[in-house]
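1. Mind looking at a prediction? Sequence and model below.
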Amino acid sequence: MSKFIPLSVPNLKGNELKYVTKAVETEWVSTGGPYVNDFEKNVAEYVKAKGAVSCQNGTSGLHIALLLCGVTRDDEVIVPTLTFIAAVNPVRYIGAEPIFMDCDDSLTMDADKLDEFCREECILIDGKLISHKTNKHIKVVLVVHVFGNMADMERIMQIAKQYNLIVVEDATEAIGTYYTKGKYNGKFAGTIGTIGVFSFNGNKIITTGGGGMIVSEDKELLKKAKHLTTQAKSDELYYTHDEIGYNYRMTNLQAALGLAQLEQLEGFIKTKEENYNLYRNKIQEIKGLTILDFRADIRSNHWFYALHCDENYPLSRDEIIRYLALKGIQSRPIWGLINDQEPYIGSQVYKIEKAKYFWERVVNIPCSTNLTKKDALYVIECLKNAV
């Protein structure tokens, strides 16, 4: 098998080598160095946030975000079940408990069920949302913008205000996505809730190899985030620490990569959208297959493409994955639902229905920003010939 089309790999054809070489030549390779501050500044400016604090990855960013929201082991956090497990694990790092929520057709958190859960399964006591089942304070709703789509933030923010919930946005897959209509017209994913977090993992639309970013409109929260991510030093010279901190700072080498990647982000999004439209238009001609839409009221970054198969297609989800592999095409199923994972069996769930449906029927297909039209057409042809 000579041809191999990967699922999602980096595109490093800009100033990456130039900036990283400069970091090496100046010997600023660790967590100090000018690229870190520049990258934070440029990300904040790009998403129109008051500020940004870099971190080691999206997971560490979410951990810090929950700490900044005051989540403790006595609290509960509403989370989606259809997401990567790294979005939920930080809840347990703190010792708090997740409550799993279903998705809607956008694959993001179902706002209707969120509202129903808060109304029917909880009670407001002294401004705190208390679970009937556990008598615990539900402090935060953690919203994930799946595959570069956007959750219904207008509804979710209304619900959060009504029930005194703090909103944390896991925008690890959605840098560059923003609303084009409605109350939040022009607002980027990650900048609507109290805190947003981005990821720059190797498979993301822009990458630093690893790495993440915390953004907020609250400068005091950002100051606290920087404090916690740099070992909580109250006196750097004498190594005095006033609380438990974390070694979560991004390196100058990573930030050098990130700056070069950010310069290309809009071009990457344009390529992603073109390839998405090519897939969607051609695949809709194949009976039983569709590419799931992004919300109509957003400009999505089109990070990942979700191929949906129904009973009219001759292959099941797993058969599609095996068949494409034989053709040299890497694909994957959507994540296993988190409430079904061993560490979370027995956790509270609320009417998980659509997430199960999509888990059984969605396959992610190649979506790299350096995916050629020829390779995309080859993927489509393979899917067509399986019929």
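-> Structure received.
2. going forward, measure contacts between C-alpha atoms and count neighbours the same way
-> Fine.
3. Wasn't N281 part of a helix?
-> Yes. Applying DSSP: H, G, I helix; E, B strand; the rest coil, one finds N281 inside a helix.
4. That one: how many residues sit nearby?
-> Counted with other Cα atoms under 10 Å, residues neighbouring N281 total 12.
5. residues in contact with V140?
-> Remark: with contacts taken as Cα atoms under 8 Å, 6 or more residues apart in numbering, V140 is in contact with L66, C69, V71, E76, V77, I78, L165, I166, V167, V168.
6. one more time with 10 Å, if that's ok
-> If you count contacts by Cα atoms under 10 Å, 6 or more residues apart in numbering, V140 has them with 66, 69-71, 75-79, 98, 129, 160, 164-168.
7. Return a ChimeraX selection command for the buried portion of these.
-> With 16 or more other Cα atoms under 10 Å as the criterion, this ChimeraX line picks the buried residues out of these:
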select :66,69,71,75,76,77,78,79,98,129,160,164,165,166,167,168
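8. Can you tell me, leaving aside adjacent residues, what's nearest to E243?
-> Excluding the flanking residues, the one nearest E243 by Cα to Cα, 6 or more residues apart in numbering is A232, at 6.0 Å.
9. and the comparison structure, right after this:
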Amino acid sequence: MSDNFFPISKPSIGARERELVLDALDSGWVSSIGKYIDEFEQGFARYCGTEYALTASNGTTGLHLVLAALGIGAGDEVIIPDLTFVATANAVAYTGATPVLADVDPDTLCLDPASVAAKLSPRTRAIMPVHLYGHPADMDALRDIAERSGIAVIEDAAEAHGAEYKGRRVGGLATCGVFSFYGNKVITTGEGGMLTTNDRELYQRAKRLRDHAMSPVRRYFHEERGFNYRITNLQAALGVAQLERIGELLARRTEIMNWYHSEIATSEGIRLNRVRNWARSAFWMVCLEVDHFDEKRRDAFMGALRARGIDSRPYFCTMSSMPMYRQAPLPVAARKAEIGLNLPSYYELTKSDVAQIGANVNELLKEMSLA
């Protein structure tokens, strides 16, 4: 076991974050009203280039909220990638709609437009691309499909703060974007989420539903069921400070990714994150794919890394492999879920740390390829 342990992720919290959170605490406004909520929403809208942004209690509730605000429900279908975190599928199911699984592109790991087109039906109400592991989906192709069908596009940008598609930041590329601020994300509020949109009607509808659908003219009167999906002023204060640093944090992730590319011996069958020429990735996770792996060999490799003090995570399981969404596997998504893993990518990593991780990865891959 190494003297050092390299975790997969941890947040970068500094003096500015402490300053603003303590200010919110001292103000007495610790719940869902306070100046930092407005400041965080306005700042995030500017950052994404949208007219509106709306905080939510987390990314999952943010997805559910926008689906509800669009009136999506029982009998409707929403196309999502098979390879994603389960929150994407669950948010659709919460509305009573059906998540329809499409395959992913082998390079970006995001929705394959051709697979999406094949999954369209008269019941399709939306497409929900996920900018997986920080790389944006092919939004022009997906928007073209949606526009021809008269349906919405909802960006699940939970992992992609600051990522760009053809020079434009994600979150402002479709009907609505949804972000997560969980502790391992590019920026964090501990728990929290954000909706971004240019659609004023959608923004106002979501804002009302977020607060129990309370009447704007009669306090404590509710004409329909809503949700308690609010964030606190304390969390928003942390978010404001993190947003001030997002350029620095993204630059650090790019630097770490570049170190990995220089340290790990890649080949046609051993790959790190790939980035399309029209994209700028947020590099939320360092991704390693090894073609001679299957799930058992991948997991054994991860166990060997951990014995050397290096944490790792498997790629997300496919939705089609889970009991509540089970169906025939989609070939690209299923294969990626077997061979992919994530390596440490937290901000405090040094070049020397990555060199140590890379040397262990190279050594173990060589041993396993000869086994």
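-> Now that the structure is in, tell me what you want to look at. Remember, predicted model here, so these are calculated numbers, not experimental data.
10. Inside helices: which ones of the contacts of V140 of structure 1?
-> Per DSSP state H, helices hold the following members of these: L66, A160.
11. Can you find the partner of the residue nearest to E243 of structure 1 in structure 2?
-> Here A232 of structure 1 is matched to A213 in structure 2, going by TM-score structural alignment.
12. how near is its match to A56 of structure 2?
-> Distance, A213 of structure 2 to A56 of structure 2, using Cα to Cα, to the nearest Å: 14 Å.
13. Between those two, which is the more surrounded one?
-> Set A213 of structure 2 next to A56 and count neighbours by other Cα under 10 Å: A56 wins out with 28 against 20.
14. From what I see, the more buried one and R230 are in contact.
-> Yes. The pair A56 of structure 2 and R230 qualifies as a contact (Cα atoms under 10 Å) at a distance of 5.0 Å.
15. Now the common contact residues for those two.
-> With Cα under 10 Å, 6+ apart as the test, A56 of structure 2 and R230 both reach G62, G192, G193, K207, R210.
16. and which of those residues is nearest R274 of structure 2?
-> Using Cα to Cα, G193 is the member of these that lies nearest R274 of structure 2, at 26.9 Å.
17. What distance do you get for the nearest residue to Q348 of structure 1 once chain neighbours are set aside to V88 of structure 1?
-> Distances taken as Cα to Cα, 6+ apart place I99 nearest to Q348 of structure 1, at 5.0 Å, with adjacent residues excluded. Distance of I99 of structure 1 to V88 of structure 1, given as Cα to Cα: 10 Å.
18. any shared contact partners between the two?
-> Taking Cα under 10 Å, 6+ apart as the criterion, I99 of structure 1 and V88 both touch V77, I78, V79, P80, T81, Y344.
19. circling back to that earlier point, my guess is the match of A232 of structure 1 meets R225, correct?
-> Yes. With contact defined as Cα under 10 Å, A213 of structure 2 counts as touching R225 (6.3 Å).
20. quick one: which of the shared contacts of A56 and R230 of structure 2 is most hemmed in?
-> That'd be G62 among the shared contacts of A56 and R230 of structure 2, by other Cα under 10 Å, with 30 neighbours.
21. which position in structure 2 aligns with I365 of structure 1?
-> Matched by TM-score structural alignment, I365 of structure 1 corresponds to L343 in structure 2.
22. Contacts only, for that match.
-> 6-9, 260, 285-288, 302, 305, 310-314, 354, 357-358, 361.
23. Repeat the analysis, applying 6 Å as the threshold.
-> Neighbour list for L343 of structure 2: V286, S312 [criterion: Cα atoms under 6 Å, 6 or more residues apart in numbering].
24. can you check G177 of structure 2 too?
-> I154, E155, G171, L195, T196.
25. quick one: which two of the shared contacts of A56 and R230 of structure 2 are the most distant?
-> Within these, G192 and K207 form the most distant pair, 15.1 Å apart (Cα to Cα).
26. For the stretch 101-250 of structure 2, just list every one of the strands.
-> Assigned by DSSP state E, counting those that start in this stretch, the stretch 101-250 of structure 2 shows strands spanning 124-127, 152-156, 164-165, 168-169, 176-180, 193-197.
27. which residues are contacting the third one?
-> Under the criterion Cα under 6 Å, 6+ apart, residues V170, A279, R280 lie in contact with strand 164-165 of structure 2.
28. Which residue, other than its chain neighbours, is closest to the second one?
-> If I follow you right, that is A279 of structure 2. Of all residues not flanking A279 of structure 2 in the chain, Y165 sits nearest, at 4.8 Å (Cα to Cα, 6+ apart).
29. Understood, closing this out.
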